[in-house]
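*Asks:* all I have is the shape, not the residue letters:
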């Protein structure tokens, strides 16, 4: 399955926004409201085996559901060539409510909520607790009933999984297991000198000052790579089958085969955050994390020509607060409770499939850009009973974008070596 073609789905999820951690009477909290929110998701049908695992992928802050496609393409190729068994049943990748395609679908509600919040004196922006409620609703869709769901979360989407499974009531029997990629967990009382606090504060400020408007996707791509004027000499305008000038009507280029990780540099060899990304991952970001805007000409201008440009689907004012420490703070006991409930032999969390579970697993970056060794030790101590750990060699914090092939290899190791065993799935060795 070198060229997986995902199905595009949009779900109307009935959920609640404005919940707060620790509030006993959440229905009385200012700004709390029951809403129907749109959720854009990609589904990769893999096997008809009902015993196989269903992977649910959630992206980090400022990313999008298509960001996992290069990793998924390699993982599915490994699944076919290496197992000859129904290890994976389906793969789902989900946009957070104010990210990617979901942001476009929810724009009217998101702007209305913020406006109402400004007038009434409460924060109307989405937070990670809203993401938790949203994720909880997604896990309850009929399409996932009876599935062994393995949650796979990167960076800032790890806390929503934790809150969803420990703080919110739920009736779904999920997950069977969790794989956390570079989990950003912060604890109450964390000093401001902690690298996570320093980076978080810098992101809160930096997001508000970064550029957020370009004349075209091609110009945005040049800016991301740090290229001043002209076309990228080291890059063509079309990479990996992704048309960087395409629309957001449907994911483009996702039928192309995945590529090995590579480093993007501008013509002078300079590096930016995005220049370290895999080629296809960067093109998917330009295609799906940005949206085209067409504004009609306004009187009294002499010209009747409309203006058009591209901008991020996640607005600056929505993105900035998501990096605040409070958004990723959990009680250590909360992590312990989640991990213990998913420990094989524990009997499983309430409603788990056949009472069985496959544990919590962690994948770390090789380069300590955001999470230091001491921080890892602190997180692991709070989690108490992590079943396995992996390190993706040479990668920084943004593993899905920097080394999707390395991430796919690590995920397959965890799925085959641990979770499949807990699920009773027989995985054959490659021929």
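*Replies:* Received the coordinates, thanks. These numbers come from a predicted model, not from an experiment.

*Asks:* contacts, neighbours, all on C-alpha from now
*Replies:* Fine.

*Asks:* ok but residue 317 is inside a strand, no?
*Replies:* No. Remark: residue 317 does not belong to a strand; assigned using DSSP: H, G, I helix; E, B strand; the rest coil, it is helix.

*Asks:* helices and strands around the strand or helix carrying residue 13, which ones?
*Replies:* Residue 13 is located in strand 7-17, with elements delineated by DSSP states H and E. Packed against strand 7-17 by the contact rule (3 or more Cα pairs under 8 Å, 6 or more residues apart in numbering; DSSP states H and E) you find strand 33-45, helix 128-138.

*Asks:* among the ones you listed, which is nearest residue 89?
*Replies:* Of all those, strand 33-45 sits nearest to residue 89, with 6.8 Å by Cα to Cα.

*Asks:* in that closest one, which residues are buried?
*Replies:* Across strand 33-45, burial judged by 16 or more other Cα atoms under 10 Å covers 36-45.

*Asks:* about what we covered before: okay, the helices and strands packed on strand 7-17 in CSV with distance to residue 410 next?
*Replies:* Listed next are the helices and strands packed on strand 7-17 as CSV, based on distance: least, Cα to Cα, whole Å:
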stretch, distance to residue 410
strand 33-45, 19
helix 128-138, 24
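
*Asks:* pasting the second one now:
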């Protein structure tokens, strides 16, 4: 069982003053004394992909804490996991719906990154070390959340980038000239079905179609619960019955347009790789991130040297949704790479 607590914090005034939505997950044994030999007490901060929501991470978090219970070690303890919605997604999107109705440009990566810094600069994190974990566009945002920090005073002790989607300018130029997954994603979002008569009807509709039919059933249940909201909304003020997407189609499309954020993230990643451990996790099925893009992200010749690169089997780009147990095992192994040797040296 998890102790699950929601937090709402005020966002940066320079970005519009929207509200920020977080969920903190702690294991039920979190109040128990920590073994004195566990020198690293970790807070994990996780970010989702475009068109997703913070609760998508919950099954992965559950598996991670199960691993900590069944395979305890004296090297480190994960005290908590903080998950955050992008300010225009899911619960945060509902809180800020009126603000974003007339803001089709949505939230840029650096604006979401500054929102992450609100948590980092609070007194809410319990661990003595913080691990940054981002999926897809969330990986880029995690990198950008280090902007403004000197390299010797970074807010994180390590990074785990899950299926990151950053591209070089050259790869992006070629992507615009071809029928790529990136361009198709925008077209799909533009015509996406976004109204159902009820959550029950939506739960029947999703598993019959891609990508939802590939998802873990728990993740799909959470999607129906948290990625949908009741009508009416500022987008559909005259629809009084049924549910719609909490992340509107317009806001989803804006999420696929942060290319400058991706370029900046790759540049910043060079400095981070030379300073703290950075790890990548990719999925075995290259259904979204082409091999060329992956190789550019982990290019040692460009200065982006990863401490480790892990592949999760039986999953595609939406690995958080498709194989939460496999992803948790990958994260658990990476935490041992960084924090078990540290304990041995102390």
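*Replies:* All right, it came through fine. Please read all numbers here as calculations on a predicted model, not as lab measurements.

*Asks:* if we can go back for a sec, buried residues of the strand holding residue 13 of the first structure, list them for me.
*Replies:* 13, 15-17.

*Asks:* ok, so of those, who is nearest residue 408 of the first structure?
*Replies:* residue 13 (29.6 Å).

*Asks:* what's the match for the closest one in the second structure?
*Replies:* Matched by TM-score structural alignment, residue 13 of the first structure corresponds to residue 11 in the second structure.

*Asks:* I'd guessed that match sits against residue 19; true?
*Replies:* Yes. The pair residue 11 of the second structure / residue 19 is scored as a contact, 5.3 Å apart, by Cα atoms under 8 Å.

*Asks:* got the angle between the strand holding residue 13 of the first structure and strand 33-45?
*Replies:* Per axes from the mean of the first three to the mean of the last three Cα atoms, to 10 degrees, the angle that strand 7-17 of the first structure makes with strand 33-45 is 160 degrees.

*Asks:* stretch 187-207 of the second structure corresponds to what range in the first structure?
*Replies:* Taking TM-score structural alignment, stretch 187-207 of the second structure hits residues 205-225 over in the first structure.

*Asks:* please apply the same query to stretch 131-141 of the second structure.
*Replies:* Stretch 131-141 of the second structure maps onto residues 150-160 of the first structure, going by TM-score structural alignment.

*Asks:* quick one: residues in contact with the matching stretch.
*Replies:* 53-61, 128-129, 131-133, 135, 161, 175-185, 328-330, 397 (Cα atoms under 8 Å, 6 or more residues apart in numbering).

*Asks:* can we see that at 7 Å?
*Replies:* 53-61, 128-129, 131-132, 175-185, 328 (Cα atoms under 7 Å, 6 or more residues apart in numbering).

*Asks:* just stretch 9-16 of the first structure next, same as before
*Replies:* With Cα under 7 Å, 6+ apart as the criterion, stretch 9-16 of the first structure contacts 32-42, 133-134, 137-138.

*Asks:* nearest to residue 92 of the first structure, of the buried residues of strand 33-45 of the first structure?
*Replies:* Looking across the buried residues of strand 33-45 of the first structure and measuring by Cα to Cα, the closest to residue 92 of the first structure is residue 43, at 4.6 Å.

*Asks:* and the closest one? What does it align with in the second structure?
*Replies:* Looking across to the second structure (by TM-score structural alignment), residue 43 of the first structure lines up with residue 24.

*Asks:* ok, now which ones touch its match?
*Replies:* Per Cα under 7 Å, 6+ apart, neighbours of residue 24 of the second structure: 4-6, 80-83.

*Asks:* can you put those in TSV and add distance to residue 170 of the second structure?
*Replies:* Shown next, in TSV, are those (distance: Cα to Cα, whole Å):
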residue	distance to residue 170 of the second structure
4	43
5	43
6	41
80	39
81	36
82	35
83	33
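
*Asks:* which of those sit farthest apart?
*Replies:* So, those by Cα to Cα: farthest apart are 6 and 80, at 13.0 Å.

*Asks:* can you give me the helices in the stretch 151-300 of the second structure?
*Replies:* 169-177, 181-190, 199-205, 217-226, 249-255, 259-273, 291-297 (DSSP state H, counting those that start in this stretch).

*Asks:* closest one to residue 67 of the second structure among these?
*Replies:* helix 217-226 (18.2 Å).

*Asks:* next, the mean deviation of the closest one compared to the first structure.
*Replies:* Comparison of helix 217-226 of the second structure with the first structure after fitting gives an average deviation of 0.5 Å (mean Cα distance after the TM-score superposition for the first structure).

*Asks:* equivalent range in the first structure for that helix?
*Replies:* Counting by TM-score structural alignment, helix 217-226 of the second structure corresponds to residues 279-288.

*Asks:* returning to what we had before: buried set for the match of stretch 187-207 of the second structure?
*Replies:* Neighbour count says stretch 205-225 of the first structure has 207-208, 212, 214, 216-225 buried, by 16+ other Cα under 10 Å.

*Asks:* same check, this time on stretch 169-178 of the first structure
*Replies:* 170, 172-178.

*Asks:* which residue in the second structure lines up with residue 102 of the first structure?
*Replies:* Matched to the second structure by TM-score structural alignment, residue 102 of the first structure sits across from residue 92.
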